[in-house]
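> Sequence isn't available, so here's the structure alone:
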């Protein structure tokens, strides 16, 4: 049995932390560079504090973990999300996770997701109106526009609450969502902030709790209001509830096999999780795709051609039949997620001693799966840095290992909302490309991807728009 190769020099208490970059963008680039340097190895190990982190970035090693029901527990770093998200679907484990996943799965059935298309179309139309003011004018950063659109969509579909983020980007709730993500990410990579005593005395502890109060107060208020509306048939008719049904409404009515309903605390965990996972991820993906398509005129021509075939000259909203016909746009989205996966790495805890490709990995070790590097394996993605949507045409996907491409994770703990995300991206992106021609105004080397909880461009996505003539 071989020992796992270790990177650099380790010291007591801090491990390799002294060698790791502290800025998020630099830390992410350092990990990616290590996966390139040690590509011929099946895995390697770094120590952050007293915890060993085993780095995986080949499909063979990734599958051995994600496809194993024993290693279901999330990595230690996820505990820093507990104050915000509790132990909802993202962070829970064991019996609670299995029970919660079973209860929530029906709420993501395709027939229910189609009810949300009205919201997606409405918010996409608002986005298009905002972008029309930029068309034919100066270069601008589209990142905040697309992100606020995604936030409006998730707020209304998850909570049934309009927050008008696209019109009120100074919203306190909007600011706190972003600030909280940054605070958590920073703590995860700096082990001297892991103990609460140090975190609250010299770290971001006080700011963390300030953000937490705003976020929880908002969702608590919304849950209380929706619960009262559902129980009061006079204030909300059954027809109105069906028309604007939200995930929250379904959670308030959900019961397990024994007839037990979810408490308001249980529901808040899941609503906060939807808000965290369900807007920044899709927003990042759509922004990267706008850059990629705007950098490849031939791809954009094919996107326009497909959309013209589906919609003609009509400005009608997107429907479910349209979604099925957007085959090339789906390839574009998948290739965008290959190059710039919204979650650039994620982690698990090894729950019993195991062997990976002849290396012994001890119970308690943390596994970090580097999606960004996994998706650039030249064995399955020749010319891995090139943007080629045709890779995902059915005939070109034959023989590609399932675990070589995991933008939504894989195995039992795959992302429950991946169909929702793909639907949203098709609706929003098709709305934009039906109206505009996009020109990217940054070179590849100017993007500087920052890998925190979400993979973002350091300085936004700068584009120029022109109205399409039909």
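Thanks, I have the structure now. Note that the structure is predicted; figures quoted are calculated from it, not measured. Numbering: from 1, shown residues only.

> rest of the way, CA atoms for contacts and neighbours
Fine.

> I'd guessed residue 322 sits against residue 308; true?
No: counting by C-alpha atoms under 8 Å, residue 322 does not reach residue 308; the two are 11.4 Å apart.

> Can you work out which residues contact both of those two?
Shared contacts of residue 322 and residue 308 (C-alpha atoms under 8 Å, 6 or more residues apart in numbering): none.

> Tell me where the stretch 251-400 of the chain has strands.
Taking DSSP state E, counting those that start in this stretch as the criterion, the stretch 251-400 of the chain carries its strands at 346-349, 354-356, 359-361, 366-369.

> Please indicate which of these has the most neighbours on average?
strand 366-369 (a mean of 24; mean count of other C-alpha atoms under 10 Å).

> Pull the residues that contact it.
51-57, 62, 75-76, 345-350.

> Return the residues in contact with the spatially most central residue of the chain.
In the chain, the residue lying closest to the centroid (C-alpha atoms, centre = their mean) is residue 281, at 2.9 Å. Taking C-alpha under 8 Å, 6+ apart, we find residue 281 in contact with 342, 343, 454.

> likewise residue 208?
180, 183.

> now it, what's its secondary structure?
Recorded secondary structure, residue 208: helix (DSSP: H, G, I helix; E, B strand; the rest coil).

> Enumerate the positions of stretch 450-463 that are buried.
Within stretch 450-463, the residues that count as buried by 16 or more other C-alpha atoms under 10 Å are 450, 451, 452, 453, 454, 455, 456, 457, 460, 461, 462, 463.

> Stretch 40-49 now?
By neighbour count on 16+ other C-alpha under 10 Å, the buried set for stretch 40-49 is 42, 43, 44, 45, 46, 47, 48, 49.

> So which of the residues you listed sit within strands?
Members of the buried residues of stretch 40-49 lying in strands (criterion: DSSP state E): 44, 45, 46, 47, 48.

> quick one: which of those residues is nearest to residue 384?
residue 44 (22.0 Å; C-alpha to C-alpha).

> how about that closest one, what does it touch?
Counting by C-alpha under 8 Å, 6+ apart, residue 44 touches 4, 5, 6, 7, 38, 54, 55, 56.

> Could you do residue 136 as well?
Counting by C-alpha under 8 Å, 6+ apart, residue 136 makes contact with 464, 465, 466, 467.

> redo that, cut-off 7 Å
465, 466 (C-alpha atoms under 7 Å, 6 or more residues apart in numbering).

> Is it part of a helix or strand, or is it coil?
Residue 136 ends up coil, using three-state DSSP.

> would JSON lines of the buried residues of stretch 40-49 with distance to residue 200 be doable?
JSON lines is the format used below for the buried residues of stretch 40-49 (distance: C-alpha to C-alpha, whole Å):
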{"residue": "42", "distance to residue 200": "39"}
{"residue": "43", "distance to residue 200": "35"}
{"residue": "44", "distance to residue 200": "33"}
{"residue": "45", "distance to residue 200": "30"}
{"residue": "46", "distance to residue 200": "27"}
{"residue": "47", "distance to residue 200": "24"}
{"residue": "48", "distance to residue 200": "20"}
{"residue": "49", "distance to residue 200": "18"}
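
> Comparison target below:
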């Protein structure tokens, strides 16, 4: 009998025992006592179902809910928090005999979040099914705190029927080429600032600079306007956006049932309302501009520079004749903020960290860039630092291997967002999951699993991907190329919309930095030992990294 059935049986038995008490009750005290017992039983049943895994899943290891709650409330950095909870789960796996040593990673485990148990897969077979069978593993609406208010019901989060409608409008706008100038221009502004840092001998934290640079590239690509956060890091809209991201991804606050009623919740709501006004004003202005061009009989678009056109314009043009709403435009623009900015900034920060820790790999990547793009002359002004053309960017084979290995070791999205089963599902170990089971995938753990990647799974070795170079010289970046062992962008038809945008941006920015600087990691002992600091939250943000830059052309 599973936990729910046991709880119902226990409750029925309690009512049977209470019947004579209620029937013979002659005083209010007896009735109150009976009521208290019923209430306590009801509460006990709820707690039992909340904290004890269902019977058919108890063979899977897990950290206790109390351990999870206590760890989340401590607001430790993501990797530190994960280490604590994963080791607790490993203790249980050893107790159950699921693994034989701490070097092993369970291929399936359980985790607990806000009163629900979910199955977490850590192997390529189940990960592939989870990501590709989207009608069986349906997306669960993210409605914790103000996360849904901010993200909205966009193409990345919508359930299958609505997703099929939205993709007709959104996919063509997202899945196109991206002009390298969209990234080279803000990267030159970044280099201008970093030249000052390098000249002073100061230490830089990559996270702050990469967040600002990618935000500028994102707003240029999404709206055709630039936040210019590199030069104005405290601009109002930059501060609002960064504060929103900090709020909506803070899991410790989401555990608070009164979050929406307290001052933090009110602050988050006000910030989102202010950001929404900015986005809606952009949508309205862009819509009016396109309508005016149509009314004047002018060309709305120019196919020759389509790769350089902003996302919002393309989506507004695509919705003509559809039932796509102003709110849909806003929601899909917001998801591009997260998919195309935050995750890319994180990947670039960890790339600088790993290349700074491995100077021989940094130099190998630099030589490839010089061979493809050409070197820079002594004293080249920041505004003249070359960036690769679209054709050159595709020839950066080894740099692509570096990027792929960085995203293996430090995937920005560490867990597949929750799904629920819409039909009975059999896992790779033969376990049958009933309808309504919550399922996720642990990307970070699978990327570090020695059973999946071999004994060097934790090592930074870009060369491991050289064997997959295609006849065109490009490194395949889709999960099928690695048999779903590598899934930082997800997979299947619902793969991350910002994937190509992110990859092009990473190649452009890293190639420019490699031409301009050499760098090393300094300072923090943990980072120097291979344990970089990270922020709390659902995305993998580096924190406190210290990098020292030296100009190559000085």
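Okay, I see it. Just so we're clear, the structure is a prediction, and the values are computed from it rather than from any experiment.

> What does the TM-score come to for these two?
Superposed pair, TM-score by TM-score structural alignment, normalised by the length of the first structure: 0.88. Supporting alignment: 456 aligned residues with a C-alpha RMSD of 2.8 Å.

> re earlier: I'd like to know which of the contacts of residue 281 of the first structure is nearest to residue 219 of the first structure.
Of the contacts of residue 281 of the first structure, the one sitting nearest to residue 219 of the first structure (C-alpha to C-alpha) turns out to be residue 454, at 22.0 Å.

> Look up how far residue 447 of the first structure lies from that closest one.
Distance, residue 454 of the first structure to residue 447 of the first structure, by C-alpha to C-alpha, to the nearest Å: 15 Å.

> Also residue 401 of the first structure?
Per C-alpha to C-alpha, residue 401 of the first structure is found 29 Å from residue 447 of the first structure.

> quick one: which of these two has more around it?
More crowded of residue 401 of the first structure and residue 447, by other C-alpha atoms under 10 Å: residue 447, with 17 against 12.

> excluding its backbone neighbours, what's nearest the more buried one?
In space, and not counting its chain neighbours, residue 447 of the first structure is closest to residue 457: 5.5 Å by C-alpha to C-alpha, 6 or more residues apart in numbering.

> The second structure: which residue goes with residue 218 of the first structure?
The alignment partner of residue 218 of the first structure in the second structure, by TM-score structural alignment, is residue 278.

> residues contacting the alignment partner in the first structure of residue 483 of the second structure?
Residue 483 of the second structure maps onto residue 402 in the first structure, with residues paired by TM-score structural alignment. Shown in contact with residue 402 of the first structure (C-alpha under 7 Å, 6+ apart): no residues.

> among the ones in strands among the buried residues of stretch 40-49 of the first structure, which two are most distant?
Applying C-alpha to C-alpha across those, the maximum distance is between 44 and 48, 13.4 Å.

> Contacts only, for residue 162 of the second structure.
Listed by C-alpha under 7 Å, 6+ apart, the contact set of residue 162 of the second structure is empty.

> Am I right that residue 401 of the second structure is in contact with residue 461?
No: assessed by C-alpha atoms under 7 Å, residue 401 of the second structure is found out of contact with residue 461, at 8.8 Å.

> re earlier: could you dump the strands of the stretch 251-400 of the first structure to CSV with distance to residue 335 of the first structure?
Output for the strands of the stretch 251-400 of the first structure, formatted as CSV (distance: least, C-alpha to C-alpha, whole Å):
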stretch, distance to residue 335 of the first structure
strand 346-349, 20
strand 354-356, 29
strand 359-361, 32
strand 366-369, 19
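
> returning to what we had before: show me what contacts the residue nearest to residue 447 of the first structure?
Contacts of residue 457 of the first structure (C-alpha under 7 Å, 6+ apart): 447, 448, 449, 450.

> and for the longest helix that the first structure contains, what span of the second structure is it aligned with?
Ranked by residue count, the top helix of the first structure under DSSP state H comes out as helix 264-295. Mapping helix 264-295 of the first structure onto the second structure (TM-score structural alignment) gives residues 326-357.

> And the matching stretch, how far out from the chain middle?
8 Å (C-alpha atoms, centre = their mean, to the nearest Å).

> Distance check, residue 178 of the first structure against residue 61 of the first structure.
Noted for residue 178 of the first structure: a distance of 33 Å to residue 61 of the first structure, by C-alpha to C-alpha.

> Quick check: the aligned residue for residue 183 of the second structure in the first structure?
Residue 183 of the second structure maps onto residue 120 in the first structure, by TM-score structural alignment.

> How many residues are close by its match?
26.

> Could you say which helix or strand holds it?
In the assignment (DSSP states H and E), residue 120 of the first structure maps to helix 117-132.

> Quick check: end-to-end length of stretch 134-141 of the first structure?
Stretch 134-141 of the first structure has its terminal residues 10 Å apart, counting by C-alpha to C-alpha.

> The stretch 151-300 of the first structure: helices as residue ranges?
For the stretch 151-300 of the first structure, the helices defined by DSSP state H, counting those that start in this stretch occupy 172-188, 196-202, 205-231, 238-243, 247-253, 264-295, 297-311.

> List the buried residues in the third one.
So that's helix 205-231 of the first structure. For helix 205-231 of the first structure, burial by neighbour count (16+ other C-alpha under 10 Å) applies to 205, 208, 211-212, 215-216, 219-220, 222-223, 226, 229-230.

> same question, the second one
Along helix 196-202 of the first structure, the positions that meet the burial threshold by neighbour count (16+ other C-alpha under 10 Å) are residue 199.

> and if you look at the last one?
When neighbours are counted by 16+ other C-alpha under 10 Å, the buried residues of helix 297-311 of the first structure are found to be 299, 300, 303, 304, 306, 307, 310.

> quick one: contacts of that helix?
Against helix 297-311 of the first structure from outside (C-alpha under 7 Å, 6+ apart): 293, 294, 322, 325, 326, 328, 329, 433, 434.

> Which among these count as buried?
Here, 16+ other C-alpha under 10 Å leaves 293, 294, 322, 326, 328, 329, 433, 434 buried among these.

> Need the max-distance pair from the residues you listed.
294 and 322, at 22.8 Å, using C-alpha to C-alpha across those.

> Look up how far residue 151 of the first structure lies from the aligned partner of residue 233 of the second structure in the first structure.
Using TM-score structural alignment, the partner of residue 233 of the second structure in the first structure is residue 169. Counting by C-alpha to C-alpha, the separation of residue 169 of the first structure from residue 151 of the first structure is 10 Å.

> Residue 248 of the first structure now?
Distance from residue 248 of the first structure to residue 151 of the first structure, by C-alpha to C-alpha: 16 Å.

> hang on, the earlier thing: out of the strands of the stretch 251-400 of the first structure, flag the one nearest residue 428 of the first structure.
Of all those, the one in closest proximity to residue 428 of the first structure, counting by C-alpha to C-alpha, is strand 346-349 (26.6 Å).

> ok, and what's touching the closest one?
By C-alpha under 7 Å, 6+ apart, strand 346-349 of the first structure touches 71, 72, 73, 74, 75, 364, 365, 366, 367, 368, 369, 370.
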